[in-house]
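>>> mind looking at a prediction? Sequence and model below.
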Amino acid sequence: MKIIVSGCLLGNNCKYNGGNNYNENVVKFLENKDYIVICPEEMGKLTIPRVPSEIQYSKTADEVLKNEAKVLSKNGDDVTKYFIDGANKALEIAKRNNCKLAILKDGSPSCGSNYIYDGNFEGKKIYGKGVCARLLENNGIEVISEYDVL
């Protein structure tokens, strides 16, 4: 079984600010496992670096996927299309490779599996899913965060 994993957790500089979220526990967990590295935001054609984005006004990823809510950048640009496109590409890769598990970066508007930010760019976390995480879950793929890997 192949595993989908957020590239930033492996040290790839694909985070919004051009950095990464390297996580040694994830790297150790993946030793001797078959995995595929993704970055849904990069796959959706967002630049690196990029202006931070959040799902707006405590809305859900399901609402974004149904075009009932938006993902906006901190400067007010509607970047919803990029997030949905990247999530769809990640899902296509997961399906093509029969992936049943994804380890994604929590807090991300794409990859958050336990929490996201509330959409006001004030650093307030709320329970919720990122767009890609939710799409993968809606299609039967288990999504966990770096905090769930021990």
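The structure has been received and is ready for your questions.
>>> every contact and neighbour count from this point should use C-alpha atoms.
Noted.
>>> right, and the helix or strand after the helix or strand encompassing residue 87?
Assigning secondary structure by DSSP states H and E places residue 87 in helix 80-96. Later in the chain than helix 80-96, the nearest helix or strand by DSSP H and E is strand 101-104.
>>> by contact count, what packs against that next one?
The helices and strands touching strand 101-104, judged by 3 or more Cα pairs under 8 Å, 6 or more residues apart in numbering; DSSP states H and E, are strand 3-6, strand 142-145.
>>> buried deepest among these, which one?
Ranked by mean neighbour count, the helices and strands packed on strand 101-104 are led by strand 3-6 with a mean of 24 (mean count of other Cα atoms under 10 Å).
>>> let me see the ranges of the strands in the protein.
Taking DSSP state E as the criterion, the chain contains strands spanning 3-6, 35-38, 53-55, 71-73, 101-104, 115-117, 125-127, 142-145.
>>> starting at the chain centroid, how far to the last one?
Spelled out, that is strand 142-145. Mean-position distance between strand 142-145 and its chain equals 10 Å (Cα atoms, centre = their mean, to the nearest Å).
>>> one more to weigh against that first structure:
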Amino acid sequence: MNKILVSACLMGHAVRYDGQSKPLAHPAITRWIEEGRLVTICPEMSAGMPVPRPPAEIEGAATGEDVLSGRARVVEVSGGDVTGEFKRAAENALALAIETGCRYALLIDGSPSCGSGFVYDGTFSGQKLAANGVTAALLKQAGIAVYSDREIEELVARLTADEAATADSP
């Protein structure tokens, strides 16, 4: 059975920077819970970051890939550099995905960690940038198919197609 790494905030855990959650209500989530497919993680909490914590963004309209390569930093609104924590968070998420056999990830969009459709541009002004967060970037580099919470229908279709192809192979 194919496993899916999922952002803890999407599962209703109050782990976001503001101490909130963003539960994703969808029939597939209910089915995947019943099937035991979901592996839940908050990358930032896995790296020891507190809840709540100051908002953070990738500076300079950069991407998670830029952070991983050392070309950009993740900074808090107060100016604190949390790049190391976000890299550690991504490494923890990848290690868990590998350990549990996750081939897919369903992550909350907009986060400097989990964003896969967009992140904020580093100005703390609400401006969005089409880019990956640090965790999403590392998971993609490792060959894990990453979907945002807005792409759950696409993940359902991909999972269905992949499992049908596996069932048809000798």
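Great, that's in hand. In this text, all values refer to a predicted model and were calculated from it rather than measured experimentally.
>>> kindly provide the TM-score of these chains.
Superposed pair, TM-score by TM-score structural alignment, normalised by the length of the first structure: 0.96. Supporting alignment: 150 aligned residues with a Cα RMSD of 1.1 Å.
>>> hang on, the earlier thing: dump the helices and strands packed on strand 101-104 of the first structure to a markdown table, plus distance to residue 64 of the first structure.
A markdown table is the format used below for these (distance: least, Cα to Cα, whole Å):
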| stretch | distance to residue 64 of the first structure |
| --- | --- |
| strand 3-6 | 20 |
| strand 142-145 | 18 |
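>>> out of these, flag the one nearest residue 22 of the first structure.
Closest to residue 22 of the first structure of those is strand 3-6 (Cα to Cα; 9.9 Å).
>>> quick one: list the elements packing against the closest one.
Packing partners of strand 3-6 of the first structure (3+ Cα pairs under 8 Å, 6+ apart): strand 35-38, strand 101-104.
>>> next, the contact list for the closest residue to residue 62 of the first structure other than its chain neighbours, please.
Spatially, and ignoring its direct neighbours in sequence, residue 62 of the first structure is nearest to residue 134 (6.9 Å; Cα to Cα, 6 or more residues apart in numbering). Residue 134 of the first structure makes contact with 61, 62, 113 under the criterion Cα atoms under 8 Å, 6 or more residues apart in numbering.
>>> distance to residue 83 of the first structure added to the strands of the first structure, as TSV?
As requested, the strands of the first structure are exported to TSV (distance: least, Cα to Cα, whole Å):
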stretch	distance to residue 83 of the first structure
strand 3-6	14
strand 35-38	13
strand 53-55	10
strand 71-73	8
strand 101-104	15
strand 115-117	14
strand 125-127	19
strand 142-145	17
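>>> the residue nearest to the spatial centre of the first structure and residue 105 of the first structure, how far apart?
The centroid of the first structure falls nearest to residue 111 when counting by Cα atoms, centre = their mean (1.8 Å). Distance, residue 111 of the first structure to residue 105 of the first structure, by Cα to Cα, to the nearest Å: 5 Å.
>>> shared neighbours of those two, anything?
In contact with both residue 111 of the first structure and residue 105: residue 6, using Cα under 8 Å, 6+ apart.
>>> name the residue most distant from the centre of the first structure?
Centroid-distance maximum for the first structure: residue 32 at 23.7 Å, with Cα atoms, centre = their mean.
>>> now do the same for residue 136 of the first structure: its match in the second structure.
Per TM-score structural alignment, the equivalent position to residue 136 of the first structure in the second structure is residue 139.
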